[in-house]
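Participant: any chance you can model this:
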Amino acid sequence: MKRKVVKKVLAVSLVSAMTVGLLAACGSDSGSGSSDGGSSDGGSSDNVLKVAAFEGGNGAEIWKQITAAFEEEYDCEVELELSSELDQVLTKNIQNGDVPDVVYYNLGQESGFTETMLKEQAVADISDVFDDELRGKMLDGILDGTDAQPYGDGKIYLAPIFYTPTGFWYNATLVGEGKQYALPTTWDEFFALGEQAKADGRSLFTYPQPGYFDATIYAMLAQAGGLDYYNSALEYDADTWTSEEGTKVLETISELVSNYLFADTVSNANTDGGFKINQQAVIDGDALFMPNGNWVIGEMANSTPSDYEWGMMGVPKWSADETQAVYTFTEQMWIPADAPNIDLAKEFIKFMYSDTVVDLCLANKTTNAETGEESDAPIVVPVKGAADKLPEGVTKDSYAASTADDVVAVTGTWATTAPIEGLNMKDAVYKPIDSISTGDMSVEEWQEQLVGVWEQCAGALE
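Facilitator: Have a look, this model is predicted:
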């Protein structure tokens, strides 16, 4: 089909942000679960799709390519809005009555924008997008977690469009078979390696920021108690943190950050841009391991020596015969409940799983803003066989490790609740790790705080 000339709306500058609560209040009068074809509010045409996408580590070019391919396939027009501060842009736009049709903005961002939209029931039910044919194409279990079904009601509101296995990324120049340090499997082996590293003037561990412990804690909960325990924890079971399993998770993290942490971790983690300094500590051999995902390869490409080797392993197990759990991070796309063109937005989400988009994402490249240097930055769509097309190397190995026969891949996030004034989940769950490492908080105080948070959240579950 002949491609139409389309105006691409690129967000260059932002006005002062209104509060997220103000945005949510303007989000939807009809509530989530709307599956209507959209209205004509604002004079929107059925043939025009407004796509709002977060411009992050994947770069901007991939979204231009995807939307151009969609235009060609569906003979429609796409208005693409890209911003690295999309929450602020959408706050302003929606307040002014300019609601996008589809949004790419993940759970877990500092703004809590997507979580707030969910809490205010301003996100549309998109369960019908995932018919039997599409479900059969996708990775097993990828739609079952709370990052797709945030209310735990069996309905899908968030489409997991990209996925990344997470774990402990390490300096494979120093750690691994035939290297200076043997790769550990259990926590006992991990801490023994920490003592060996200390003797050599190195630290076992660092973390970019405490929020990077999200995937680690999810994996540890699943390994400690199995999937039933894990799923109950996501929905704020009262015994989550006082149980033997939960206590073991907290005490192990406390031992790790109290005794084996790179000395400058906390100060760097709380300095603008300091997370990269902690990541560089692994590259430089000052620390051996850190929690991360494969995005770190591109993120640190400019300061990584050509002979450096990355490696990734799952979070250590407490016993060798324990099932390995690998947490799979997903990136989400969703439709505002008041989107003017919901039908076409659903077609766009379906298109995100097409062979066309799979191949575009695998071939993705990013350009360093400082040097102008272009580098490979493959993105993997969660459909069967996509990761198999990756070039040989650590990125492909990390995906293969998450789907091995002896590994359980877990997804999901803390379940969505009604708004709770003053509660920031990231700060409540992960920020205390800074204080644990410095000795300003005990593991018992952290545990007590988490019990209180879980009680609040359980009472606000919808």
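Participant: going forward, measure contacts and count neighbours with C-alpha atoms only.
Facilitator: Will do.
Participant: for the longest strand along the chain, packing partners?
Facilitator: In the chain, ranked by residue count with DSSP state E as the criterion, the top strand is strand 159-171. Using 3 or more Cα pairs under 8 Å, 6 or more residues apart in numbering; DSSP states H and E as the contact criterion, the neighbours of strand 159-171 among helices and strands are helix 213-234, helix 274-283, strand 287-293, strand 310-313, strand 324-334, helix 394-402.
Participant: one more sequence to fold, the one below, so I can look at both together:
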Amino acid sequence: MTAFVAGPGAGLLSACATAGTGGEPAPAPSITASADARNPFGVDAKKPLEVVIFSGGYGDAYARELHQELYKKAFPGVTIEHNATQQIGTQLRPRFVAGDVPDVLNNSGPESMDLAALAAEGHLADLAPLFDAPSIDDPAKRVRDTITPAVIDNAKIDGKDLVLNYTVSHRALWYNAALFASMGWAVPTTWAEFTALGEQAKKEGIALFAYPGQKGPYYQLWNLLYTAAKIGGNQVIIDIDNLAEGAWNAEPVKQAVTAWVEIQAKYGEKSYFGLDHTQTQVKHLRNEVLFYPVGSWIENEMAKDKPDDFEYAIAPIPDVTAADAMPYGAIQVGVGENFVVGAKGENPQGGLEYLRIMLSKEGARGFTERTKNLTVVNGAAEGLDLPAGLMSAARAQDSAGANIITEARFEGWYKELFDYGTAQTNAVMAGRITPERFCADLQEKADAIKDDASVPKQTRSR
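Facilitator: Model (predicted):
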């Protein structure tokens, strides 16, 4: 899945600073790279390592069969405890409170942990030594010079490099190219064409659009945000991330929410609000839905259910107005699927080395082979036979050129705001509140967080 998906709100670890200590959280240990390029963090080869993986769209075989085997090859005889779950928060929150934390955590899924809260409690190891360490493939290069720069931009919490986002994802509207070809339909480029296609699809008994209302409203929250950026430019999202005054009440946000609420009312299916993401995605595979707002992990996630005549392809958001700030073809490309190292774990040095192995070409290429998703490691997927959906996303990215919709970061910075936004997304899409009320409610929540001195504030300029 992706790095910053929804889960319980802020205050997840409010007890951690005082549980059993009564004082401030202990500072995270500093780890300085050694002169040994083969073991830059001074890993104790006999020390066990614990890895927790979110077993969602990517599964967990890539960790068990690839990354952990590479770690064992580097440190023969080492013991690795592997845990896979879809309930990250439920299983890990009590452990963090008790101080019993894993060395590596793939923090993803609907129960992902609040990274800002983890950072505030000193639970996240500094990844600067990782980024400055020699690359496994070319020790003359630092790790940071072998990955897309967006990784470094998105690694920071309170100015520190604390998070590794491992995958490159494309979030847009996904459809069945084979169905479109058989029906003679063209991918709509304007909102008028989009609604006209909705009328045609309705005659065929097909919903124009759907998203998972029960467990995946954040898919649609992303879609609302990236539509707003299409209309008003990336500054719309930057202002939201920076808790800028009136950011949620900006006209492009209202226009985006209104447009999608109307699509849902006219061409959606209300019964889908009770479905989870897998159930909705199966309906998509059955051609009961034309467009589904999700990221490029969808193809691997649904590989076992996908019929042979279904061909995943990506469609940019159609022009909503005649004066959209970003042209048709603008697409959101971001880094996601975050990994952190437990600063208070038993083996943070091993955790850093595990991530360094993940960022090797062997580790990254093998991940792409197993999951059919790209990583942030430059050139790691060259020559691979990629599936149709991923090729479609790559072509869309090439066509977009510089017109890339920026990734919203408040979902990792202010999880309480993001969680509230997902709940309000279902409310507005179901018609329980108006678009104006949605924007006003989100603005009120953002302002409350901005005024809360206990919440660390983050800023971005681009």
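Participant: what's the TM-score here?
Facilitator: Once the chains are laid over each other, their TM-score by TM-score structural alignment, normalised by the length of the first structure reads 0.79; 411 aligned residues with a Cα RMSD of 3.1 Å.
Participant: skipping its backbone neighbours, what lies nearest Phe348 of the first structure in space?
Facilitator: Once its chain neighbours are removed from consideration, Phe348 of the first structure has its nearest residue in Phe70; the separation is 7.2 Å (Cα to Cα, 6 or more residues apart in numbering).
Participant: counterpart of that neighbour over in the second structure?
Facilitator: Using TM-score structural alignment as the criterion, Phe70 of the first structure maps onto Tyr71 of the second structure.
Participant: and the residue mapped onto Met300 of the first structure from the second structure, how far from Pro110 of the second structure?
Facilitator: Using TM-score structural alignment, the equivalent of Met300 of the first structure in the second structure is Met302. Using Cα to Cα, to the nearest Å, we find Met302 of the second structure at a distance of 18 Å from Pro110 of the second structure.
Participant: all helices for the stretch 351-462 of the second structure, in order.
Facilitator: Counting by DSSP state H, counting those that start in this stretch, the stretch 351-462 of the second structure has these helices, from start to end: 361-371, 388-400, 410-413, 415-429, 435-451.
Participant: more neighbours, Met302 and Pro110 of the second structure?
Facilitator: Counted by other Cα atoms under 10 Å, Met302 of the second structure and Pro110 do not tie: Pro110 has more neighbours, with 23 against 15.
Participant: separation between that one and Asp419 of the second structure?
Facilitator: Going from Pro110 of the second structure to Asp419 of the second structure by Cα to Cα gives 10 Å.
Participant: following element in sequence after the longest strand of the first structure, please.
Facilitator: Moving toward the C-terminus from strand 159-171 of the first structure, the next helix or strand (DSSP states H and E) is helix 187-199.
Participant: just to check, the match of Phe70 of the first structure is in contact with Tyr354?
Facilitator: Yes: contact status for Tyr71 of the second structure versus Tyr354: in contact at 6.4 Å, counting by Cα atoms under 8 Å.
Participant: ok, how many other residues are close to the residue nearest to Lys445 of the second structure when sequence neighbours are not counted?
Facilitator: Here the nearest residue to Lys445 of the second structure in space, its sequence neighbours aside, is Leu417; by Cα to Cα, 6+ apart that works out to 6.6 Å. For Leu417 of the second structure, the neighbour count with other Cα under 10 Å is 21.
Participant: which of the helices and strands packed on strand 159-171 of the first structure is buried the deepest?
Facilitator: Using mean count of other Cα atoms under 10 Å, the stretch among those with the greatest mean number of neighbours is strand 287-293 (a mean of 25).
Participant: neighbouring contacts of that one?
Facilitator: Strand 287-293 of the first structure is contacted from outside by 164-171, 174-175, 202-208, 212-213, 215-216, 262, 279, 281-282, using Cα atoms under 8 Å, 6 or more residues apart in numbering.
Participant: end to end, how far does stretch 199-218 of the first structure reach?
Facilitator: Stretch 199-218 of the first structure stretches 31 Å from its first residue to its last (Cα to Cα).
Participant: CSV please, covering the helices and strands packed on strand 159-171 of the first structure and showing distance to Val99 of the first structure.
Facilitator: Converted to CSV, those look like this (distance: least, Cα to Cα, whole Å):
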stretch, distance to Val99 of the first structure
helix 213-234, 31
helix 274-283, 34
strand 287-293, 32
strand 310-313, 41
strand 324-334, 13
helix 394-402, 36
